[in-house]
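this is a predicted model, with the sequence first.
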Amino acid sequence: MSNVNEINATDFKTQVIEHNGLVLVDFFAQWCGPCKMIAPIIDEIATEFSTLKVVKVDADKAQALMLQFGIRGIPTLLLFNEGKVVATKVGALSLTQLREFINANS
């Protein structure tokens, strides 16, 4: 079972901004091939990093958030720490690349 929850723009503040600690946010779309490719990797990371909260946001349903964070392509991964963006990655990553991204920015 996945530890990744899909949230909407309404939940974003309480689930991400107000969270004390690290949060990885995956902006994705149902029609996006690379998003589907990294979905299992995102699930793996969620189980591997016990102190990391992982959530997904459907980009098609969260245009205001896309604008707020300057997201122009998906998949886009934003890493938040104490409610602030500390790192961004655009595009599909391997499991190793995603581990390195999180470790380098946490």
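Ah, there it is.

going forward, measure contacts and count neighbours with C-alpha atoms only.
Will do.

helices of this protein, start to end?
Per DSSP state H, the chain carries helices over the ranges 9-12, 33-48, 63-68, 95-105.

can you name the residues that contact the closest residue to Leu65 other than its chain neighbours?
In space, not counting the residues next to it along the chain, Leu65 is nearest to Ala9; the distance is 6.7 Å by CA to CA, 6 or more residues apart in numbering. The neighbourhood of Ala9, defined by CA atoms under 8 Å, 6 or more residues apart in numbering, consists of Val57, Lys61, Ala62, Ala64, Leu65.

alright, now check it against this:
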Amino acid sequence: MSMNTVYATREPARDEIDALGEPTVLEFGAPWCGHCLAAQPLIEAAFEGHARVRHLKVEDGKGRPLGRSFGVKLWPTLVFLDRGREVARLVRPGQAGQIREALALIDPPA
């Protein structure tokens, strides 16, 4: 697995997310969001060396239940999950290092 570059228009159900067995990053945002676009190079750089982490890009917005279940208010919001349990969250990350640190919590270096 690796970084996903396309937002899913069909969001998974919360119970599907809670049942995930592999380390996962949920990225909430929108393809037209300037903050989301600016964060993409940072996310891509941080994902290098974390090929086993699943990356789910979920298009968020009004009336989208998955984002509401995670309390998402600003984009992009990155939720770092270990076996479906949230262990870290970054809102509008400004540095790849921040993302790398959070990734290390769910996918420690060998």
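Structure's in. What do you need? Bear in mind that the values here come from a model prediction, so they are computed numbers and not experimental data.

overlap between the contacts of Ala9 of the first structure and the second structure?
Retained in the second structure (both residues aligned by TM-score structural alignment, their matches' CA atoms under 8 Å) from those: Val57, Leu65.

can you select the buried ones from the contacts of Ala9 of the first structure in ChimeraX?
Restricted to buried positions by 16 or more other CA atoms under 10 Å, the ChimeraX selection for these reads:
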select :57,62,65
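
for the residue nearest to Leu65 of the first structure, what is the corresponding residue in the second structure?
Aligned by TM-score structural alignment, Ala9 of the first structure pairs with Glu11 of the second structure.

any idea which residue sits dead centre in the first structure?
Centroid check for the first structure by CA atoms, centre = their mean gives Val25 as the closest residue, at 1.9 Å.

residue contacts, it?
Applying CA under 8 Å, 6+ apart, the residues contacting Val25 of the first structure are Val54, Val55, Lys56, Val57, Leu77, Leu78, Leu79, Phe80.

out of those, which one sits closest to Val90 of the first structure?
Nearest to Val90 of the first structure, judged by CA to CA, of the contacts of Val25 of the first structure is Leu77 at 6.3 Å.

mind listing what that closest one touches?
Contacts of Leu77 of the first structure by CA under 8 Å, 6+ apart are Leu24, Val25, Asp26, Phe27, Thr88, Lys89, Val90.

I'd assumed Leu79 was in contact with the last one.
Okay, so that is Val90 of the first structure. No: at 11.6 Å, Val90 of the first structure does not count as touching Leu79 under the criterion of CA atoms under 8 Å.

what's the most buried one of the helices of the first structure?
helix 33-48 (a mean of 17; mean count of other CA atoms under 10 Å).

how far away is the nearest residue to Arg54 of the second structure once chain neighbours are set aside from Lys62 of the second structure?
Nearest non-adjacent residue to Arg54 of the second structure, counting by CA to CA, 6+ apart: Thr24, 4.5 Å away. Distance of Thr24 of the second structure to Lys62 of the second structure, given as CA to CA, to the nearest Å: 24 Å.

one more: His50 of the second structure?
His50 of the second structure sits 31 Å away from Lys62 of the second structure, going by CA to CA.

what do you get for Arg10 of the second structure?
Between Arg10 of the second structure and Lys62 of the second structure the computed distance is 14 Å (CA to CA).
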